[in-house]
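>>> 3D model of this:
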Amino acid sequence: MKLVITGRVDPRVIQEIRSRRPDLSLKVWNESGIISREQLLAWSKDADLMITMLTERVDTELLEHAPHLKMVSNMAVGFDNFDLAALEKSHVLATNTPDVLTEATAELTMALMLLVLRRLRSAEDALRQYHWTGWEPDGFLGFELYGKTLGIVGFGRIARAVVKRALAFGMRVIIFTRRSLKDLPENVQQVSWEQLLESSDIVSLHVPLTPQTLHLINHETLSRMRPTAILINTSRGAVVDEKALIAALRTGKLAGAGLDVFETEPLPSDSSLRELPNVTLLPHIGSATVETRLAMAERAWHNILAYLNGQKPPDLLLPKLWPDKT
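The predicted structure is shown next:
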């Protein structure tokens, strides 16, 4: 059987694959940048198993090029790059890697809040570019996290990890999610969508990209937010209508934003986001720690290994397909 890995992974995982399953034929993308669509389709032709990155679309076109494909394991918690209907129709198993990137992404969420509120990027730029002439009582004034109201949209694993950190900073937390929450900690309250937008000093997004969350943040929702508020997005770029966000930031309807994800990645060179001084931009590094990327690769592989051993993969996205694979 042939296993195709579409991105660079920790060599320790490759070593484990070769050790545990020497019968597998391995093809791994080790070049700089991401694999091209053309190369991906070419590699898929004789693939039985695939470990994919979030940059690769697994859709009808790919599945038509991959007649032997039995399982695809996404090295990401999100799976909006998967066409689940097409996978189900083709009877191809699919998995993701939840849990393992929770702490890293929660840490980066808090870092973005600090970067924006404390104006850390502007302060460092001034120092590096020799514009800082010495301490002044009103130099680089920002705002504290302490005492601020953090509005969290969604309440999955990452959101819950952010709540713990926010409480440690002395913040008040309000949450919007459609399911009813019970036994929330002190200083944490579930509120309506309107209440969250209107009451938050910081709105942090922690929802998957679905038809329901596409452009969840738009002209209308931004108009409900406080002009002193900031927006943080470490989920998926298309949850935010970037044109609406740019307009709000330019006109002072929103004080700032911290973004790790974008509607189009990499961020286009002509994006107006690059020009705005009240935005902090990061290149999709929410899970970019040595510990987390190793854990993600291991989990993606262990899903494959479970299948090879005749066991149900722990992170199966289409459980209804499993009886057909036993």
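>>> contacts and neighbour counts: CA atoms only from here.
OK.
>>> Do a quick rundown of the strands in this protein.
Remark: strands assigned in the chain by DSSP state E are 2-5, 25-28, 49-52, 71-74, 93-95, 149-153, 172-176, 188-190, 202-205, 230-233, 256-259, 279-281.
>>> helices or strands next to the second one in the packing?
Helices and strands in packing contact with strand 25-28 are listed as strand 2-5; criterion 3 or more C-alpha pairs under 8 Å, 6 or more residues apart in numbering; DSSP states H and E.
>>> want to put them side by side, so please do this one too:
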Amino acid sequence: MKIVVLDGLGLNPGDLDWHILDQFGEVVVYDATPYDDKDEIIKRLAGADVALVNKVPITSDIIDASPDLKAIAETATGYDNIDVDYAKTKHIAVMNVPTYGTDAVAQFTFALLLAVTSRVKQHDDLVHEGEWAKAGRFSFWDAPLMELKGKTLGLVGFGKIAQAVAKIALAFNMQVIFYNHQPKEVFDEAIKQVDLKTLYAESDIISLHVPFTPEMSEFINADTLGQMKDTAILINTARGKLINDADLAAALNSGQIAYAALDVATQEPIGDNSPLLTAKHCYLTPHIAWAPLETRQRLLDIVVANIQGYLKNDPQNVVNS
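As a prediction, the model looks like this:
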């Protein structure tokens, strides 16, 4: 059997071991494959039984041109880069990794929130620049600081990651409300399910935890931003395309909302012309919530288990069965 890894660098910049795949047969690893070069993708998949992909698009044309392909292992949770319905018509199993990063993403959600509310980096820089010494007093701050106790956190979506975020929020003595497209059981009676209008109106912090679908495209826009508090903090560790970038930049620049902290972008890497790069009070990180070493090792282990299950006719995490 031949396994081809099309964009391995994202998962493994050198601190993981691809040899774990050798048990299955021939393994070819490409650090990166151009997303927009269909001919190159097809060339690299020649003879492949299993493709490992993260963001490389696997379209119906590529599937048709890859007759040996039997399975596609997504090295992530999201699989919108793969035409899963067409793969099903060709009896190609598409497998993802749904729960590997729950704790890491929840942790990073709060890292973003604390970056906004506690301003550690900003004040560390000021101390090193001598501003504390110049101030001549025992305590010095150059920006407003915020206590999280009593603040209302609104979670859009209430899957595993959002639930993990809620647990951390309760430990900070925050109020937690959430919106979900269907009723959800809660693990603590202090957590309340509300409609979106209520969530926008009542939340001090709004954190996005929903997958990208056509229906959810840019659902954070001028209209929904206008329903939020002017002191609101928006956090996104989900998908960049959930937000209309121009509308968010305008809301930040006008003071319609106070802050945004985003680990994902509409285009990744973020484009030089993104209005968010120059927007006021906009914290940006390069899609790293999922990226601790322990988390990526867990992801790779689950990918291996997915392939093993497929080969034993006991498939796991198949999204197009």
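>>> re the thing from before, ok, which of the strands of the first structure comes nearest T133 of the first structure?
strand 279-281 (23.7 Å; C-alpha to C-alpha).
>>> what's that closest one aligned against in the second structure?
Mapping strand 279-281 of the first structure onto the second structure (TM-score structural alignment) gives residues 282-284.
>>> Kindly reformat the strands of the first structure as a markdown table containing distance to L62 of the first structure.
Supplementary listing: these in a markdown table, determined by distance: least, C-alpha to C-alpha, whole Å:
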| stretch | distance to L62 of the first structure |
| --- | --- |
| strand 2-5 | 13 |
| strand 25-28 | 17 |
| strand 49-52 | 12 |
| strand 71-74 | 11 |
| strand 93-95 | 14 |
| strand 149-153 | 33 |
| strand 172-176 | 37 |
| strand 188-190 | 42 |
| strand 202-205 | 31 |
| strand 230-233 | 30 |
| strand 256-259 | 30 |
| strand 279-281 | 32 |
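>>> Let's have those strands in JSON lines, adding mean neighbour count and distance to L112 of the first structure.
Output for the strands of the first structure, formatted as JSON lines (neighbours: other C-alpha atoms under 10 Å; distance: least, C-alpha to C-alpha, whole Å):
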{"stretch": "strand 2-5", "mean neighbour count": "22", "distance to L112 of the first structure": "31"}
{"stretch": "strand 25-28", "mean neighbour count": "15", "distance to L112 of the first structure": "33"}
{"stretch": "strand 49-52", "mean neighbour count": "25", "distance to L112 of the first structure": "28"}
{"stretch": "strand 71-74", "mean neighbour count": "26", "distance to L112 of the first structure": "26"}
{"stretch": "strand 93-95", "mean neighbour count": "26", "distance to L112 of the first structure": "29"}
{"stretch": "strand 149-153", "mean neighbour count": "25", "distance to L112 of the first structure": "13"}
{"stretch": "strand 172-176", "mean neighbour count": "23", "distance to L112 of the first structure": "17"}
{"stretch": "strand 188-190", "mean neighbour count": "18", "distance to L112 of the first structure": "21"}
{"stretch": "strand 202-205", "mean neighbour count": "25", "distance to L112 of the first structure": "10"}
{"stretch": "strand 230-233", "mean neighbour count": "24", "distance to L112 of the first structure": "7"}
{"stretch": "strand 256-259", "mean neighbour count": "26", "distance to L112 of the first structure": "5"}
{"stretch": "strand 279-281", "mean neighbour count": "22", "distance to L112 of the first structure": "7"}
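>>> Nearest to M296 of the first structure, out of those strands?
Once the strands of the first structure are compared by C-alpha to C-alpha, strand 71-74 is nearest, at 9.2 Å.
>>> tell me how far that closest one is from the chain's mean position?
Centroid displacement of strand 71-74 of the first structure relative to its chain, using C-alpha atoms, centre = their mean, to the nearest Å, is 18 Å.
>>> Stretch 228-247 of the second structure too?
On C-alpha atoms, centre = their mean, the centre of stretch 228-247 of the second structure falls 13 Å from the chain's centre.
>>> That's all I had, so thanks and see you.
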